[in-house]
Every structure is written in structure tokens, then in C-alpha cells.
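Undergrad: structure, please.
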Amino acid sequence: MLPESAFKVLEILERAEGALSGETISNELGITRSAVWKHINELRMMGYDISSSQKEGYRLSQPSAKLLPYEIHKKLRTQFIGKKMRYFENTPSTIWVGKQLCSEGDVDKMNGLVIIAEEQTGGVGRMGRAWVSPSGGIWITIVLKPCIPIDHIFMVTMAGSIAVARAIRKEFNLGALIKWPNDIFIGNKKVAGLLLELSAESDVVHHCLLSIGIDVNVPVTNFAPDLRDQITSICAEVGHKVDRAAFLARLLKEFESHLLLIESGEYDTIIQEWKSISCTLENRVQIRTLKNSFEGEAVDIDEFGALIIKKDNGKLERVIAGDCYHQ
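TA: Next comes the predicted model:
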């Protein structure tokens, strides 16, 4: 990450109405002109478009398109989610980083920490499946120490799913819907997925890691040809690249507000909102679990996040985990 002094140079350039000389910046910060030049180059390497001329000096022409904590924090309006962040240009997996941090540090102090990667080289989805995570997406893991009974911990995923769908709807006016158990769809194409990993023993939750992956500014041409009719991205839906930092700030605010509802015991509020933006309920589905496969109509979701299926023989089946295919 960039040193704090580099961001102080950036703040000065952001406030300026025109170009500033290196001498002006060095005098304001009490550093040498060569240090200013060094920081300008560091900012350029992080994606900031800064022009320079001997006559006028430095001018910030374009902010960075990278998902930098500095850019997110300018727009973030949360109490604790995202106040602390860890940023990586690339990493095998943000959830792997989260596991490492939780094993080495005080999880109580990490509650709400958001781990961000521009690119994951070994992203993991449900059932250990590979999750393709190219640059341009949002690939994050949130470290949580929630005050939620262990039998309601699935609601963390519900809160995350609602937050992603609501943020997409509010930010881009796209009709995002939740597909049980943890995917977000626009139309009949997947745009995002979530994964919750839990560390607990008996009835005590030590911590959990909520990973969220969203195809934001990822061109559809980056997807494998056989996946292009199944996956979409936000930029493909709106027709242009979008501000990822502003979108993530909104998403984290949405997630925090729904998480606080769960922690205050407002379970029914969360369940009803999830139902209102579900594309699974009232549809005929095929369920595949580790033990069996069956079909029926998805009629409800219970307070523990289980999907209720009315099978063709009229019997109700409660599905806690499995793959759900719309028919």
C-alpha cells in the first residue's frame, strides 16, 4: 500500500482548483521536492492520472479506478463495517487472508474488517468450486464477530444477499434478485455470489467470514464462451464501466444496517425482505444434495434459512444445503 504521505499529496491535488508546483506541495507538507516527485510516481503506479509540466506543475486529471481503501472511505457511511480495510493487488483468496488474520490476531478488534483484492488467483465458491475472479470485479471478505445465536448464523448470508441486491438496485436501477442459497441474478444470469465460513464450537460462534464476489467492471468477453449465457456483469448491463468504490461503500452500508437488524433480533424483518426479492420462491426447482436429487416447487424459506420444497407427491421437504436449479 501507499505510504500515508503519498495520500497527503493526493489530498492537496484533489483540493486544488488548478495545477500546483512541486514547491507549493513540498512547502505545505514540509517535505522535499524530490519526495513530492517520488509520491507523485507512487500515485501514478496506483492508477491516478497526474499530469505534470515544468511551467504549471502537477494536476490530478483522473482518480484511480482501483478499489483503494482511500477512495472507498471518502464515500463510506458505516459505523464499523469497513472502517478497517486490507488491500491487495492480488491474492490467492481473500477468505484465505481472513483465516490467516483470525488465527494470528484478536478477532474482537477485527470485527468489520474488509479484505479487498483487485484479483484472486485461487478464489473459492460453494462446495470448494473454483471462483474466477479477474480484475474489475469486487472480491472481498468481511471478518465478523456477530452477536447472533449459532442457529441463526445463516442470516449473515441472508443479510449479505439482501445488501448486494439492494445496492445493485439503488446504485444502477437494475432488478437484481436473490437465488437460494447465495447467488444474485440479473434476469436469468448470475452477477454475484456469497460464501460464509464459520468458526464455532458447541453453541459459541468465534467468528465468521463472509466472502462476496461481484462481476462489476468485467467484460462478458472475459468469461469462458460456455458461461456467457449464464453470467453477466454490472458494466454489461448498464453499458459502461461504473464507480466500484461508490458501489462498494453503498453495499457495506446496506450490509451493516441489515446485520444490525439481525443482532437486535429482527429475524422476521430480514426473512420478509429476502422473500420480497427472491427469484426462487414460487418457482419449480431441482434440488441436488450430497445424498439425493428431487424436484418440486419452492414454497417458502424458514427462519433458519432452509428452503421448503413442495414435492410432486405433495410432501414438504426442508433443504438446509444443496444446489438449486430453476426449471
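
Undergrad: hey, let's count contacts and neighbours off CA atoms from now on
TA: Fine.

Undergrad: and the one helix or strand Val97 maps to, what does it pack onto?
TA: In the assignment (DSSP states H and E), Val97 maps to helix 94-104. Packed against helix 94-104 by the contact rule (3 or more C-alpha pairs under 8 Å, 6 or more residues apart in numbering; DSSP states H and E) you find strand 114-120, strand 138-144, strand 204-214.

Undergrad: just checking the distance from stretch 286-294 to the centre of its chain.
TA: Mean-position distance between stretch 286-294 and its chain equals 29 Å (C-alpha atoms, centre = their mean, to the nearest Å).

Undergrad: with stretch 272-284 instead?
TA: Distance of stretch 272-284 from its chain centroid, counting by C-alpha atoms, centre = their mean, is 22 Å.

Undergrad: what sits up against the helix holding Val97?
TA: 115-117, 120, 123, 139-143, 209-211 (C-alpha atoms under 8 Å, 6 or more residues apart in numbering).

Undergrad: this one as well, want them side by side:
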Amino acid sequence: KMAEEPPMPVGAPSLVRNATTQDPHGKKTAADSPPSGQGSMFPILAVVVVVIAVVYMLMSGPEQGELDSPFDKERFASLLNTRDLGKKLEYKPRTSTTMADAKLLVKQRTQDDLHGTVVVADSQTRAIGRKGRKWYAKSRDNLYATFMWIPSLSASPPPKGAVPQEHLTHLNYAVAVAIARACAAEGASGVGIKWPNDIWISNRKVSGILLDYQPGKGGVALVGIGINVNEEIQHADKIDATAKQAISIRDATGYVALRERVLARVLEETEALMAGTLASTLSSYGEYDMLKDRRIRVHHKSKNVDDPRDYDAVGVRPTKDGLEVVKSDGTKLTLLAEEVSISPA
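TA: Predicted structure coming up:
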């Protein structure tokens, strides 16, 4: 004989909802059945709230920065997600060049202290670019930085004792891709890389890279980057010939970007690419390559100085040895450090 169930205490809630029960008069009723429609509004309201939030995020875009404000070290640290790059930060409101500051640190610090260190300045008084060219770097709405990279301490170091030329080539390509991705992530369209070290938006230069290798301390690569972030270049009242060839992320997107976010993303992308292979980075580079299958002019001095050795060619692809091109007579060459300008199609 099965044991009888104990009686339910008076007033105890039923554990079975919507059960059919008998009322004292013998009629069946749906116990605990909610009135028609009750409880159905919550899922609808939840969906509406989510939709409104998504629309707001799409319309408002990423968090915006403030013009003419100093670089925020704490905000940068909160945005950074790297193993080494950017974990040590040297901030200067004003300096001659971040590259010069980095070279001084190489003399003062050990390898472990140097690797991943980034020098950031709000303005530079003696900014230099490739081949020693001077350039304007006084607006603190832009990004000026140099980071230190020690090949032997990286996630994928070159063979011990070897001259890390291929590693440095990989680093140059990786930084270019990282800056291109950072610009695209901020909402800029038409982002491209012009070999060997320029990043463009809509056929105007937004960033440049300067790589210097110091053999001391076991070998230290200094990577200088300049990115036009928030300076209104294309919308300025007065614009010179050089500025006509430049653009900023703000010009391209219409909003004030966070310099701290841009730098954090560049460092993250660089570190991730350097953890992989050169072949993989070259594949990513190809997504932004401006010279592929385009007519170019190869200059041996500069695009402003005619040289009898200059010639026209078509860009093929970047490699570990340089830029492959095909001259008009069909001759295939690999460029090392010549300056290249894009000819009209």
C-alpha cells in the first residue's frame, strides 16, 4: 500500500501552476492561471529596449575625445590589451622628437626595461620623417609616439645571433597594417598603405612610420609613428600645398577620436601581427596595398627632383626583400628604399 501524501498546509502556494482543480461546487477551474495577456509584455519591452540601445550606439558612434587636451595615461592604460607594448609609458607634453627621447632611453635603461616602452608627446618641435625630412607636429590633437621593440624579447624572436633584417622588415609591415586597421576601426573609409611607410585615407596621407635600429643593448628597434588624428586639415581656413596632400581621421569621419584608443589599437595590432609570420602579415598588407597593379613613378632622390635614373613602372607586391615592380619594358625589379609616387591611371 502506497503511503498517503501529507495534507498541504493551509495557504501554502501550489507548486503546479495552471493545474485543473475542483471548486466546492464540483466545477473545474484553472488554478493560478493568469489573466489573458498577463506576462506577455515583458519580452516585448525587453526587445524594444535592446533595439533602442543598438540604434543609439550606431548613431552615436565610438566614444569621442576632446580637442586640445593632454594625452590621458590612465585612459590609455584602461584601453590597452597587450603583452608588452605600451605597458611602460613615457609621456611628454612637449619635446623635440619622441625618437630622440627613445634613443636617450636606450643609453640609460636595460633590455628588459626598454622592450615595449612607448614615448608619447602632445607636440614635437623638431619632428623628422624618412630621409631626414622635417614635418609639422605642433598640434596636440594628433598622435606622436615612438615605441621600443627588442627582437630577441618578442614572442617570435629571430634566430640567436642572426642579423634580424627580415624581422625588422616584418615589423615595418606590421606597424603599417596596424595603423591602417586602427584608422578603419575609427570609421575611416578608403584606407590604404603606400609602400614603404605611408598610410593614406582617400588618397591623402594620414600617417607615416620611421624605423631606426640601434645595435646596442642586444639590438633595439625604434619605431616612430605620427598620425593625424583630430587636426582639421582639409577644413582649415588656410591650407598650404603640403597640407593639401594630408588628411586626419577627424577629416575622414567627422568626429573627434580618442588618441588613446588609436594608439592602444595600433600597439595591439602590431603585437598580434608580430606573433605570427611575415607571410601572414604580407597577406594582411595586401588588403590595403595602394600600389598593386597601379602605375607608379620611381624616384631615386625625391619626387620633386628629376633624376635620369627615374622610371615608370607598375607595382606588383611587397616582399621580404622590398617592393616588386615591372618596368614599362617588362623588366622585373625589387625596390629597396627608392621613393615611389603614384602616377595618374
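
Undergrad: any idea what the TM-score is?
TA: Here the TM-score for the pair of chains, by TM-score structural alignment, normalised by the length of the first structure, is 0.75; 259 aligned residues with a C-alpha RMSD of 2.1 Å.

Undergrad: average distance between the helix or strand just after the helix holding Val97 of the first structure and the second structure?
TA: Using DSSP H and E, the helix or strand that follows helix 94-104 of the first structure in sequence is helix 107-110. Here the mean offset of helix 107-110 of the first structure against the second structure after fitting is 2.2 Å, by mean C-alpha distance after the TM-score superposition for the first structure.

Undergrad: show me what helix 107-110 of the first structure is packed up against.
TA: Packing partners of helix 107-110 of the first structure (3+ C-alpha pairs under 8 Å, 6+ apart): strand 138-144.

Undergrad: look up the counterpart of the strand it packs on in the second structure, residue range please.
TA: Aligned using TM-score structural alignment, strand 138-144 of the first structure spans residues 143-149 in the second structure.

Undergrad: what's the average distance of the matching stretch to the first structure?
TA: Compared with the first structure after fitting, stretch 143-149 of the second structure deviates on average by 0.5 Å (mean C-alpha distance after the TM-score superposition for the first structure).

Undergrad: chain center to that stretch, what's the gap?
TA: Its chain's C-alpha centre and that of stretch 143-149 of the second structure lie 13 Å apart, by C-alpha atoms, centre = their mean.

Undergrad: buried ones in it?
TA: Within stretch 143-149 of the second structure, the residues that count as buried by 16 or more other C-alpha atoms under 10 Å are 143-149.

Undergrad: ditto for stretch 309-326 of the first structure
TA: Judged by neighbour count using 16+ other C-alpha under 10 Å, the buried positions of stretch 309-326 of the first structure are 309-311, 319, 322-324, 326.

Undergrad: coming back round to it: Serialize the helices and strands packed on helix 94-104 of the first structure to JSON lines and add fields for distance to Phe255 of the first structure.
TA: Shown next, in JSON lines, are these (distance: least, C-alpha to C-alpha, whole Å):
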{"stretch": "strand 114-120", "distance to Phe255 of the first structure": "12"}
{"stretch": "strand 138-144", "distance to Phe255 of the first structure": "10"}
{"stretch": "strand 204-214", "distance to Phe255 of the first structure": "11"}
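
Undergrad: nearest to Asp300 of the first structure, of the ones you listed?
TA: strand 204-214 (24.0 Å; C-alpha to C-alpha).

Undergrad: next secondary structure after the closest one?
TA: helix 234-238.

Undergrad: what does that next one correspond to over in the second structure?
TA: Using TM-score structural alignment, the residues of the second structure aligned to helix 234-238 of the first structure are 249-253.

Undergrad: so what touches that stretch?
TA: So stretch 249-253 of the second structure is contacted by 183, 186-189, 201, 206, 228-235, 256-257 (C-alpha under 8 Å, 6+ apart).

Undergrad: and stretch 131-146 of the second structure, by the same measure?
TA: For stretch 131-146 of the second structure, the external contacting residues (C-alpha under 8 Å, 6+ apart) are 67-70, 98-99, 102, 118-129, 222-231, 259, 263.
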